[in-house]
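S.K.: Sequence first, then the predicted structure, then my questions.
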Amino acid sequence: MPGLIPEDFIDNLRDQIEIVSFIKGFVPLKKQGQNYVGLCPFHTEKTPSFVVSPHKQIFHCFGCGKGGNVYIFVMEQLGLSFPEAVAYLAKTCGLEVPSSNLTPQQRKQRELREKLVGINELAAKFFQQQLWQKKAKGVQDYLKKRGLKKSVCQDFLLGYAPDDWGELTNYLLSKKIAPQDLISLGLAVRNPQGHLYDRFRNRLIFPIGDAGGRIIGFGGRALDDSLPKYFNSPETPLFNKGEQLYGLHQARGFLRNKNQVILTEGYLDVITAHQYGFSQVVGILGTALTEKQARLLMRYTYNFIFCFDADSAGSQATLRGLDIVQQLGVKAAVIIMPQGLDPDDFLRKEGQTKFNQLIEQALPAFEYRLLKLTEKYKQDTLENKIQIMQALIPVLLKIKSPIEREGYLRLLAERFSFSEKAIYAEIKKYQQGLFQKDEEAAEEKREISGKEKAQWGLLRLVLNKPELLNEVEKFGGAELFFKPLYKEIYKLNYLLRQAGHNIKVEDLITHLKNKAAQELVAEIMLSDEPLQNEQKFLKDCLLTLKIELVNQKIQEKQSLMVGYEKQGEVTKSLELMAVIQKMIKERQKMVSTLAKGGNILEE
């Protein structure tokens, strides 16, 4: 049972939703043969590679690899967890997600999270009410001075923590909230004498929501000389600042429409940007973008624009962020802010049109790195030029587009008065240390290409024709699959069918917990690659994988035999030698059989 929701409810809910009709609400689809195709909502493409099967009730993109059933689509499209996706789909069908069939521990975990979210939402409402009272006129004046409209303040649920040591705590205690829960959520702190006091005092409050809009934490800005000027909730059962983004709930619908996210550092940067029409802006909640935050944003777009402060700390945070997104294959650019201005200041001073110009003039990641390196190595010396070049070569090699890479290479040649030939020589020198590893990897790839095809093909056969499972089991079953992902899918499929379940492919996807496994099943099931001779293909797959299995066992026995020889156990060593010779003959026989028929996998 995936998550904490009863399995029969998950299956029945999925069966009530026709996947083509549902996905059409997000993606324009056209009928093509038995399937429907459209432009993938998860990556930018010009030629449709996104396929939806009404027969199998699954989707798969042959461009980016994402695929699965309707639950997976909702999780990817809306950035939801599995339980959240179930709740979302249940709501569209007018159903309530049941909480039966939960173990006591599971029920306790769910109830605790719901309780804590409820407490945070109570606190958020308290802060909001305080903001619009007469005693908060100073805060209201501050917001007006910043040019923030009441409507945008309400959209972001802004609030005010009174200049009092216990007003929030007393309010929540009066609502029968346990003191320990207030401490756990970082709303209250216990002093050495054992008394509770409010963590947030005389601060403008920024409630922090998850992608679904549930309040998971708070940020506070001091309204006097208190330090620090800003601080967030501590890490709690609900909140981890390295995993969340400020304003994501408000922005997520616009990230896909604009196919772009603009990353800023501050709460007010985000709110002001939204007020000026830049609804694709979100804020990091720490000193730099984290990998988890980047992966969360990749559910919506692969185009990141960094818009951090122009000071040294902002530059360092930008470079760290570029390192992360480059490893993830994300396209990145950097807005160069005027010195001394953050996005909030700039928008209020210069307005929407000028900020649009900054976005249009954003430097691609490579050019930003070059700019920062030339600022670091200011003197126009040969040594400094070489330092810059050596720092940029690894970055240059990671650029996937040959045209883009060639363009930057020419840029470097012109900028530093080097010939392109000299730069190529430097690149070659850098690569020399990697050549041996590359050759080994290429050789390994050549060796396993036939096995990969056999593994993929065999899994495709048994998923489409479960009646072949018994024959596969005779050859070794799950042992034949040398990659854990394939083995996991085969085992689950076999176990479910052995248990008497007449499962459909969308059932299998739901039962698989591994996202990569879900996508692999969708890819396999939507493959339209024809099989000219199914029986021969099955035989070749089985023999190829069986030969590999025997090879592995021979190696294991040989290692064991060497151990016996070192220990002086001659009898055991000779016995193993006989077993190995028998296995070698078995392997030779299979190789001969495969060769005589002409191996389909090598065609």
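M.R.: Sure, I can see it. Numbers count the residues shown, from 1 in each chain.
S.K.: CA only for contacts and neighbour counts going forward, please
M.R.: Noted.
S.K.: Just the buried positions in stretch 115-128, please.
M.R.: 116, 117, 119, 120, 121, 122, 123, 124, 125, 126, 127, 128 (16 or more other Cα atoms under 10 Å).
S.K.: do the same with stretch 388-403
M.R.: 388, 389, 392, 393, 396, 399.
S.K.: SS state for residue 282?
M.R.: strand (DSSP: H, G, I helix; E, B strand; the rest coil).
S.K.: put this beside the first:
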Amino acid sequence: MTAGFVANAVLEEIQRRVPIVEVVSHYVTLKRQGRNYVGLCPFHTEKTPSFSVSPEKGLFYCFGCGAGGNVFTFLMRIEGWDFRSAVERLAERAGVPLQSASRQGARTSERERAYAIYQIAAEAFRRCLAGTSGQLARAYLKHRGITLTAAETFGIGFCPSGAELQQALAREGVSVAEARRWGLLGEARDGRLYPRFAGRVMFPIRNLTGNVAGFAGRTIADQTPKYLNSPETDIFRKGEMLFGLFEARQAIRESGRVVVVEGYLDVVSLAQAGIREVVATMGTAFTGAQLQLLRRFTDEVLVCFDGDDAGRRAAERAFIVAAQAGVWAKAVFLPQGEDPDSFVRSAGAEAVLAAFDRAVPLADFFFERKAPAPGASLARRARAVSEVADVLQTVEDPVLWELLVRRAAELLGVDEHLLRGRATRQAGQSALPPPVPVRAEQNARPEEVTLVQAIALSREAAEEAAAKNAWSLFASPDLASVAKELAEAWSRAEDPLRVLHALPLEIQSAVAEYAVGRGPLAGANLVQVARDCMAKLLQRQRRRQFEVLTAELRAAERAGDAQQIAVLAERLRQLREQPEQA
């Protein structure tokens, strides 16, 4: 198993040099308890410590919420970083060089230079806001009810129309070409350079490591457009970033939810009122990439909309995006004519929180909007089913698809089987009776997960699984691939626990739970566990094969195809005669 951009040997060296207890201690107060350390879990609210760290195994596990993994996983969870960022930060701390191809190294160097330039600009903008050139900007923020303390928290600044920015960049060795490339300076037709964001209040957009990746500038005059963003680059893609997420990370974890709004000042105003679990889109429609980013912190996503028709149309689009991303999101509708900034200033924080608490599932809102009125014509009812089915066919998550089909049928007042068949067939799935329900594959999953856990924890279990080609029994291709890679890691004399970050979250958590001496596998004969799982998976696989062959045989009988009937009957006979054990 590899980590993609860095060798496993390097990952192991990083983990040896930076003990997990040392890293976790920066976030959690730990106390020694036997061979492990315990403390209050940083991933959920609790009063009694259920969070355990094993220095011997290099793993953590929470018995309250089930979070678990190694030092990379911990930083990915608590900081919201991707794997690369976690490795780079720990490698720097450990003094371990990361070797990379020259082209990749050049791209990394270019990104770091861009971050440095944007940081210089951000500091210059903050100085300008506090100086004489920022007088009008300060008056604007005061008019909007934004305090200087709140402005400082979010790094808000001001870009004057004079030469202050160019001079600040030049003092730090930033060339004109660099400033133009990263969207800080523009060039007029006569060759004169000018600040691209002149006359705008500046909002720095930070990534999850805290680096300024770009800016959004809000005019305080009558300029158009009202908002101007940095150009799209390798480090700044509007559809993949959220204003305020870096600042809101801890509040999101503490509250267990995140609220998505449209305006940057909405975020600042709400945070100023004590509601800090709020982020804003970048002047674009809510995207699946942004949803996936938020899922690193919480599964409860609230999206705030205006109460007018435009807001409700936006909510319909947001439901489709959320469903396609596999997220069960909720909608918050404010009183008509209000946005979060105006509402919190006029009604107060308690009224805003009450509105958040009244959030309705986006799915319910969408289906109710599509539902025909009582007494509607058959054509209108058929159109409603068709419109909803067209959306459901794009939902890839099987569990969410199942829930949405049931809820849609209930709210539309139509037969569930009718809607299920329409959505399923549109998704290109088999229409042969009897249909295999989504939950059938889900029922197989516990044995698959347990088998992968046993393979990760035991060389002997891995060898047993490899000898019997256990991967062919999995209904989940992803878990089959993980199981095979773990077994291959054992065969190469690698420790799979050192690459735990590459495993699915449920595997990470269960393995970590075992490592701290708890969980259903603690003390179990892992080889026997693997054998039992393989036996159950074989039974399930054969049952699925039997159901498919039986359905095909019935279809052949209805068609009167004697040759196909004979072939299928023989295959069924052979399947019945196969031995029961894997």
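M.R.: On my side now, so go ahead. Since this is a predicted model, take the numbers as computed values, not measurements.
S.K.: Got a TM-score for the pair?
M.R.: Remark: TM-score between the superposed chains equals 0.73 [TM-score structural alignment, normalised by the length of the second structure]; 533 aligned residues with a Cα RMSD of 5.1 Å.
S.K.: what two of the buried residues of stretch 388-403 of the first structure are the furthest from one another?
M.R.: Farthest pair in these (Cα to Cα) is 388 and 399. Separation: 17.2 Å.
S.K.: ok, now which ones touch residue 20 of the first structure?
M.R.: Residue 20 of the first structure makes contacts with 36, 52, 53, 54, 57, as judged by Cα atoms under 8 Å, 6 or more residues apart in numbering.
S.K.: One more: residue 565 of the second structure?
M.R.: 553, 556, 557.
S.K.: buried sites along the helix or strand harbouring the first one?
M.R.: Assigning secondary structure by DSSP states H and E places residue 553 of the second structure in helix 526-559. Buried residues in helix 526-559 of the second structure, defined by neighbour count with 16+ other Cα under 10 Å: 526-527, 529-542, 546-553, 555-556.
S.K.: what does stretch 285-304 of the first structure give?
M.R.: By neighbour count on 16+ other Cα under 10 Å, the buried set for stretch 285-304 of the first structure is 285-286, 288-291, 293-304.
S.K.: tell me which element residue 455 of the first structure is part of?
M.R.: Counting by DSSP H and E, residue 455 of the first structure is part of helix 420-464.
S.K.: could you point out which element follows that helix?
M.R.: helix 469-475.
S.K.: helices or strands up against that next one?
M.R.: Under the contact criterion of 3 or more Cα pairs under 8 Å, 6 or more residues apart in numbering; DSSP states H and E, helix 469-475 of the first structure touches helix 534-566.
S.K.: Check which helices and strands the following helix or strand past the helix it packs on sits against.
M.R.: Where DSSP H and E defines the elements, the next helix or strand beyond helix 534-566 of the first structure is helix 570-597. Judged by 3+ Cα pairs under 8 Å, 6+ apart, helix 570-597 of the first structure is in contact with helix 534-566.
S.K.: Which elements pack onto the helix it packs on?
M.R.: Counting contacts by 3+ Cα pairs under 8 Å, 6+ apart, helix 534-566 of the first structure packs against helix 420-464, helix 469-475, helix 570-597.
S.K.: in the second structure, which residue is closest to the centre?
M.R.: residue 292 (2.9 Å; Cα atoms, centre = their mean).
S.K.: Is the aligned partner of that one in the first structure within a helix or a strand, and which one?
M.R.: Under the alignment by TM-score structural alignment, residue 292 of the second structure pairs with residue 295 in the first structure. Assigned by DSSP H and E, residue 295 of the first structure belongs to helix 291-297.
S.K.: compared with the second structure, how much does that helix deviate?
M.R.: Comparison of helix 291-297 of the first structure with the second structure after fitting gives an average deviation of 1.0 Å (mean Cα distance after the TM-score superposition for the first structure).
S.K.: what number of residues lie near residue 240 of the first structure?
M.R.: 15 (other Cα atoms under 10 Å).
S.K.: Where does stretch 337-350 of the second structure end up in the first structure?
M.R.: Taking TM-score structural alignment, stretch 337-350 of the second structure hits residues 340-353 over in the first structure.
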